[in-house]
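Colleague: I would like the atomic coordinates for the input below:
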Amino acid sequence: MDEIRLIIASDSVGETAELVTKACTSQFNQLGKALEIIRLPYIETDENVDEVIAVAKEQQSIVIYTLVKPKIRKYMKEQLDLYNLDHVDIMGPLMTILTEQLNESPLNEPGMVHKLDEDYFKKIEAIEFAVKYDDGRDPRGLPKADIVLLGVSRTSKTPLSQYLAHKRFKVMNVPLVPEVDPPETLFEIDPAKCIALKIDPNKLNAIRKERLVQLGLNDDASYAQDQRILAELEYFETIVSRIGCPVIDVSNKAIEETANEIIKIVTANKSFKL
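Modeller: Sure, this is the predicted structure:
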């Protein structure tokens, strides 16, 4: 059989059109080596379209295209019809239907799928980061973090880290315990990305007692005693004063509320880039 030549023309990299094309061609056993696929990316001007048409005319190719800008898409269709070239517009018909049904103009921005993919992978990377550097287990994460949360035990550092990770922030949390010196790196990084989580001692006492009960332990353990809590909070104030970072009182705040405050603080820092 004669060779079937296909041209993938796209205003982005052309992966979407190629995937659809290969899904279709895989249904035909006869094609095999008789199939040639050429991808022509970044078709953004009339001149680019003319180049596609020239190649298609010379090789008598079928043109499969994904062009989101209406003017370029229209010009492509006109030229393909003019030279009687077989073609498939993958995106145009559906975009027209959606425009009519939604009564909304499309963004007409090439490469949006890849932007969405990039956001997704950034989120996954941030979630993995939060898990890897949870509870201050590796100080090497401090320079890499977008946000560093500081606080005594039971101030919601871990759930906050995970919540912020879903917003694509790389978060490390560091527990402050009187018996354990924090890593020296903590005092060397930009204090603007450190957030200290303050809590009322009575509130903390109640939270810790509840936690001990959940673990099947007596709620009178030193972990929940007033003297121990006050000592931890005093140590917390010492470290925070040394760093000079912003402080948020989480005593009566939901995770979402605290997270929003944190985001406002770190994004207000002009050196911060997400």
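Colleague: okay, CA-based contacts and neighbour counts for the rest of this
Modeller: Noted.
Colleague: what number of residues are in the vicinity of Glu118?
Modeller: Glu118 has 12 neighbours, counted by other CA atoms under 10 Å.
Colleague: which strands or helices does the host helix or strand of it pack on?
Modeller: According to DSSP states H and E, Glu118 maps onto helix 112-132. Where contact means 3 or more CA pairs under 8 Å, 6 or more residues apart in numbering; DSSP states H and E, helix 112-132 is packed against helix 157-165, strand 171-175.
Colleague: now, of these, which is deepest in the fold?
Modeller: Of all the helices and strands packed on helix 112-132, strand 171-175 has the most neighbours on average by mean count of other CA atoms under 10 Å, namely a mean of 28.
Colleague: now the angle from the helix or strand following that strand to helix 157-165?
Modeller: Going down the chain from strand 171-175, the next helix or strand is strand 194-198, by DSSP H and E. Counting by axes from the mean of the first three to the mean of the last three CA atoms, to 10 degrees, strand 194-198 lies at 140 degrees to helix 157-165.
Colleague: run through who's touching the helix or strand that strand 194-198 is followed by.
Modeller: Remark: after strand 194-198, the chain's next helix or strand is helix 201-214, criterion DSSP H and E. Residues outside helix 201-214 that contact it (CA atoms under 8 Å, 6 or more residues apart in numbering) are 154-155, 218-220, 223-226, 229-230, 233, 251.
Colleague: sequence B follows; please return its structure for comparison with A:
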Amino acid sequence: MPVEGGSGRSDIIIYVVSDSAGDTGEVVVRAAVAQFHPAYADVRRAPFVQDEGTIERVLIRALSENAVILYTLVIPRLREYMAMRAEEMNVQAVDLLGPLIESLERQTGSKSRQEPGLNHVLDADYFRKVEAVEFAVKYDDAKDPTGILKADIVLVGVSRTSKTPLSMYLAHKTYKVANVPLVPELKLPPELFKLPKSKIVGLTIGTHYLNIIRKERLKALGLPDNASYATTTRIEYELEYAESVMKQLGCVVIDVSHKAVEETASLILETVRG
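Modeller: Below you'll find the predicted structure:
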């Protein structure tokens, strides 16, 4: 069964089932999960589903893991099979596209084309998005600092300020984003000081809020929540260091406390556009 992702402990498991790539479903899932931050969701894709057998295997796994399914199945027989079997097995399954397609068919008086993946027509914009996503993965957490000078946007901030989720979200808007963790014990990449400050965005967060997020992250990893990483003293030290770096860089600083990824991304785009 072609299920992608799925590693580590989580608060909730969500399967995104699609007869295409599953991009639409995953974006919707992550937007919904953001409303329950700092709860963690393990989002697993089952893309390019073409038969009932694959659906059956996903349902069995979802049942055994008490998971939720969100599906974006365009082909009617697959959509109907998912709805029928999910109800019979008492698995929570949400049909994202079906009701809307049916409403549009009634409104327009014509049948849908029933072709998966039409929103991924291979045009220039699609290729730019793919390139931006690959860029975000390659230059995440300053694994390769050469990406800093190639990026449209560079995000800097301490751990758990949503640098990676923001990089991926902005990549889907076709922006090439690199991000750099600010850790007092690590030397900053010299490339960071060669950038125009208009390309750099600093991310900060309230001490109390970060303390909660880091404790939850440690729990999710099966570690004690009293580790140094999550102590108030350590967090304050890191935030003071990050503030000094951002002042050196002269960049815009955004407080991500209590903000969803989409809200922060919107503020970032306002900043870089100008």
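Colleague: got a TM-score for the two of them?
Modeller: Comparison of the two superposed chains (TM-score structural alignment, normalised by the length of the first structure) gives a TM-score of 0.56, and 157 aligned residues with a CA RMSD of 1.7 Å.
Colleague: relative to Lys264 of the first structure, which of the helices and strands packed on helix 112-132 of the first structure is closest?
Modeller: For Lys264 of the first structure, the closest of those is helix 157-165, at 12.0 Å, according to CA to CA.
Colleague: one step back: the helix or strand following the helix holding Glu118 of the first structure: how far from the chain's middle?
Modeller: Per DSSP H and E, the first helix or strand lying C-terminal to helix 112-132 of the first structure is strand 147-151. Strand 147-151 of the first structure sits 20 Å away from the centroid of its parent chain (CA atoms, centre = their mean, to the nearest Å).
Colleague: now do the same contact list for the equivalent of Lys150 of the second structure over in the first structure.
Modeller: Residue pairing (TM-score structural alignment): Lys150 of the second structure is matched to Lys144 of the first structure. Residues counted as contacts of Lys144 of the first structure (CA under 8 Å, 6+ apart) are Lys170.
Colleague: quick check: Ala231 of the first structure vs Gln225 of the first structure, distance?
Modeller: Taking CA to CA, to the nearest Å as the criterion, Ala231 of the first structure is separated from Gln225 of the first structure by 10 Å.
Colleague: and what about Glu36 of the first structure, helix, strand or coil?
Modeller: Here Glu36 of the first structure is recorded as strand under DSSP: H, G, I helix; E, B strand; the rest coil.
Colleague: you'd agree it is up against Leu6?
Modeller: Yes. Between Glu36 of the first structure and Leu6 there is a contact under CA atoms under 8 Å: 6.1 Å.
Colleague: which of the contacts of helix 201-214 of the first structure sit farthest apart?
Modeller: Farthest-apart pair in those is Asn218 and Ser251; separation 23.4 Å (CA to CA).
Colleague: quick one, strands of the stretch 1-150 of the first structure?
Modeller: All strands of the stretch 1-150 of the first structure, identified by DSSP state E, counting those that start in this stretch, fall at 4-10, 35-40, 62-66, 87-89, 147-151.
Colleague: counting by contacts, list what the first one packs against.
Modeller: To tie it back to what came earlier, the one meant is strand 4-10 of the first structure. Of the remaining helices and strands, those touching strand 4-10 of the first structure by 3+ CA pairs under 8 Å, 6+ apart are helix 15-25, strand 35-40, helix 46-59, strand 62-66.
Colleague: so that strand aligns onto which residues of the second structure?
Modeller: Across the second structure, nothing matches strand 4-10 of the first structure (TM-score structural alignment).
Colleague: so for that strand, what gets flagged as buried?
Modeller: Under the neighbour-count criterion of 16 or more other CA atoms under 10 Å, strand 4-10 of the first structure has 4-10 buried.
Colleague: what would the residues you listed look like in CSV with distance to His166 of the first structure?
Modeller: Shown next, in CSV, are those (distance: CA to CA, whole Å):
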residue, distance to His166 of the first structure
Ile4, 46
Arg5, 44
Leu6, 41
Ile7, 39
Ile8, 35
Ala9, 35
Ser10, 32
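Colleague: farthest-separated two in these?
Modeller: Ile4 and Ser10 (19.5 Å).
Colleague: rewinding a little: now the helices and strands packed on strand 4-10 of the first structure in a markdown table, with mean neighbour count?
Modeller: Formatted as a markdown table, those follow (neighbours: other CA atoms under 10 Å):
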| stretch | mean neighbour count |
| --- | --- |
| helix 15-25 | 15 |
| strand 35-40 | 15 |
| helix 46-59 | 15 |
| strand 62-66 | 23 |
